[in-house]
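Chemist: Sequence first, then the predicted structure, then my questions.
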Amino acid sequence: MFDYETIRLIWWLFIGVVAIAFALTEGFDFGICTLLPLLGKSDVERRVIINTVGATWEGNQVWLILLGGAIFAIWPAVYATLFSGLYAAMLLVLFSLFFRPAGFDYRSKIGNPAWRNAWDWGLFIGGTLPPILLGVLVGNLLLGLPFHLDQDLRSFYDGSFWALLSPFALLCGVIGLLVTSFHGALFLKWRTEGVIHDRARTAVSVLGPLLLISLTVATLWLMSSVDRPEITQMAGASAASNPLNKTVVAAGSGWLHHFLATPWMLLAPVLGLAGVALAWLLGKGQSKAGAFLMSSIGISGVLLTVGLGLFPFLLISTSDPRSSLTLWDATASHTTLLLAFWITVVFLPIVLLYTRWVYKVIWGSITEAAVLKDSHTLY
């Protein structure tokens, strides 16, 4: 039904949608865990904060698993390069995520304040480290990673863990934390009342300008100072996957030229900055759903900027530009893409409908009275 070029592009769009879904759902989830020990001053207040995501945090985390599984099936060369070259960084993300299920499930098993306080900080770690590390990863995707492919298409990582921590990548890590904290504060403001609601609104007022400044600095830095390689020759978009069957110029014309060459793509960074700005302006007032919607649009714009800026690259190699991976030469076979497409067409709508139903059932403000009344069923 779809030729190889078309199905490759469809899967690029699909994986982009999954990445945005992960950022939007797990984003406020991470942010609430980061804000937990900062906005919750008592055990009951912290239980209120936890229960705003208590029924959905596991489902939100599935988007990360789906994202990893999709990359493994659709872009196996990308999966092999990232998960082997960045093994230490990926393990740090995984180990920090371990605190989340343990913290949610064990925190309220014992009433001892020291026990609960320890798990609160465990949830803080599980909500703070992943967005920082994933932000650093995005920064390195934009800068490029030092890897090369041999003639058998085996990937070899030429860098070190510490080399990932460049100034630009660290700025992206800070942005990752600010994005999730800001998004989480807006969600918390939406689903709580009273003092926690007021503290969340204060957090929105503080985090909004910091996020806008960071995003602006990163955008200007990327557009003005970071080189972007250019493909000068490659096989057709429907050719068999072979990343080495192309010619790449290391010092291209830059990221700004890439966006100006296709002016409509400039809508993505504009959408990102405008969405965050409107979320901040609405969020420091009385708006709840509107502010959260604007935050979601802003985050989507930021990720669209990354995806469109990289296109058609998936991974840029700084040590051997020819080894850079693109969606035209680093995908699985045509048959695999088609099979995975039809599986996705059948099951993804079911997942989305179920998710919508869950949020509809559990929606409503979480109050201290409700938590105290249902102490045995709520976290």
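Modeler: All right, it came through fine.
Chemist: For the rest of this, base every contact and every neighbour count on C-alpha atoms.
Modeler: Will do.
Chemist: So what touches stretch 12-28?
Modeler: Stretch 12-28 has contacts (C-alpha atoms under 8 Å, 6 or more residues apart in numbering) with 57, 60-61, 63-64, 66-67, 70-71, 179-185, 187, 296, 299-300, 303-304, 307, 327.
Chemist: try 7 Å this time
Modeler: Residues outside stretch 12-28 that contact it (C-alpha atoms under 7 Å, 6 or more residues apart in numbering): 60-61, 63-64, 67, 70, 180, 183-184, 187, 296, 300, 303.
Chemist: Same question for stretch 223-241.
Modeler: For stretch 223-241, the external contacting residues (C-alpha under 7 Å, 6+ apart) are 4-5, 143, 245-256, 328-331.
Chemist: okay, now the one to match up with it:
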Amino acid sequence: MHHLVDYEILRLIWWLFLGVLLIGFAIMDGFDLGVAALLPLVARTDVERRVAINSIGPVWDGNQVWLILGAGAIFAAWPAIYAAAFSGFYIALFLVLATLILRPVGFEFRNKIADPRWRSFWDWALFAGGLVPSLVFGVAFGNLLQGVPFRIDGDLRVAYEGSGLFELLNPFGLLAGLLSLAMLTTHGAVYLSLKTEGAVRDRARGFIRVGAPVSVALFALAGVWVFYGVPGYALTTAAVMDGPSNPLFKEAVRQPGAWMANYAAHPWMMAAPALGLVGPLLVWGLSATGRAGLAFIASGLGIAGVVGTAGVSMFPFLMPSSVAPSASLTVWDASSSHVTLFVMLVATLIFLPIVLAYTGFIFRTLRGTVSPADVQRHSNSLY
């Protein structure tokens, strides 16, 4: 049955699916993270903080499904990536997990006691649960572009040779982290301008005027840095697209400018960085004219452009090795078996539309804005 779809096509489909899931997570869970990270800036009173929190309270846990889907897809479709990532980024991922745990606890516990100190503690916990993941996910992408220090031995065991968290916090990694933070907080501000009323909405609009151009500037700076200062990776032997998943069967080198090669070979890929630059500019213009709904769509397209730029720049590499380039993990040698990818494809084609339909139904059901009057009127039933 699985021979209905060629192995190389399945690998390409799952590379695309991985991109779709990462973009879905960045767009859907991204505005939750952005709103939480903006709490101290957009909300100054308890009522204002509750307005911001209740704008995402009913949907954040559904949006978290995209993170689970993304992690599950990496585990099942790209097990070698999963193993290498959890070796190299272990402390960073633990930090993300620890702060993400603060989110459900903060949402549920914050309103249980009226003591201002109690509520302030959980407000800062929610802030950390938005800020840290937004920053760390960007740092991880920045390090992927530079290469991760791991080797693979003859038994295909991954040996990570890095020194831990602080090694990841290198200048380019931090730039990518700041880009991610600017992008997601701007996305959160657009969502607040769409879903809230009063002072919270006004401050969110004010933040967009800063966040959108900063996102463009950081993305442009990252592009220039990659062009001039971040060596890419290239295959020196022909890729075996339908062969066994053994990274050691190929040879690769690290060389300046390699991350730009795909754009010369496939000019249509320039659509991704163009979208990453134009999206935030559209957000800025649409928000200034009060069209928050269109601004939210533009923000999502900008995020898709930024994430897509990383994907098409690196293709076919998924996780290059900075210490043993030939051990780098690619689309053609880091996947699960032919049968596994086919079974997962069938399952995805069944369940992903259900997730999308459910998400659309929830957002339609919960359409409308959150106002200070709503929060005060329903003080005991809302977050």
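Modeler: Arrived safely, thanks for sending. Quick caveat: nothing in here was measured; it's all calculated off a predicted structure.
Chemist: What's the TM-score once they're superposed?
Modeler: Remark: TM-score between the superposed chains equals 0.98 [TM-score structural alignment, normalised by the length of the first structure]; 379 aligned residues with a C-alpha RMSD of 1.1 Å.
Chemist: Residue 121 of the first structure corresponds to which position in the second structure?
Modeler: Taking TM-score structural alignment, residue 121 of the first structure has residue 124 as its aligned residue in the second structure.
Chemist: That match belongs to a helix?
Modeler: Yes. Under DSSP: H, G, I helix; E, B strand; the rest coil, residue 124 of the second structure falls within a helix.
Chemist: what number of residues lie near the closest residue to residue 127 of the first structure other than its chain neighbours?
Modeler: Counting by C-alpha to C-alpha, 6 or more residues apart in numbering, the nearest residue to residue 127 of the first structure once its immediate chain neighbours are dropped is residue 30, at 4.1 Å. Neighbourhood size, residue 30 of the first structure [other C-alpha atoms under 10 Å]: 32.
Chemist: ok, now how distant is the corresponding residue of the first structure for residue 325 of the second structure from residue 245 of the first structure?
Modeler: Using TM-score structural alignment as the criterion, residue 325 of the second structure maps onto residue 321 of the first structure. To residue 245 of the first structure, residue 321 of the first structure is 12 Å away according to C-alpha to C-alpha, to the nearest Å.
Chemist: Pick out whichever of these two has more residues nearby.
Modeler: residue 321 (25 against 14).
Chemist: and the gap between the more buried one and residue 240 of the first structure?
Modeler: 19 Å.
Chemist: for residue 312 of the first structure, same thing?
Modeler: Using C-alpha to C-alpha, one gets 16 Å for the distance from residue 312 of the first structure to residue 240 of the first structure.
Chemist: ok, now residue 148 of the first structure?
Modeler: Distance from residue 148 of the first structure to residue 240 of the first structure, by C-alpha to C-alpha: 19 Å.
Chemist: Looking at those two, which is more packed in?
Modeler: Between residue 148 of the first structure and residue 240, counting by other C-alpha under 10 Å, residue 148 is the more crowded of the two (22 against 17).
Chemist: Show me what the more buried one lines up with in the second structure.
Modeler: Aligned by TM-score structural alignment, residue 148 of the first structure pairs with residue 151 of the second structure.
Chemist: Hmm, residue 322 and that match touching each other?
Modeler: No. At 9.0 Å, residue 151 of the second structure does not count as touching residue 322 under the criterion of C-alpha atoms under 7 Å.
Chemist: Please list all residues in contact with the match of residue 325 of the second structure.
Modeler: Residue 321 of the first structure makes contacts with 248, 250, as judged by C-alpha under 7 Å, 6+ apart.
Chemist: Distance of it relative to residue 244 of the first structure?
Modeler: Distance, residue 321 of the first structure to residue 244 of the first structure, using C-alpha to C-alpha: 10 Å.
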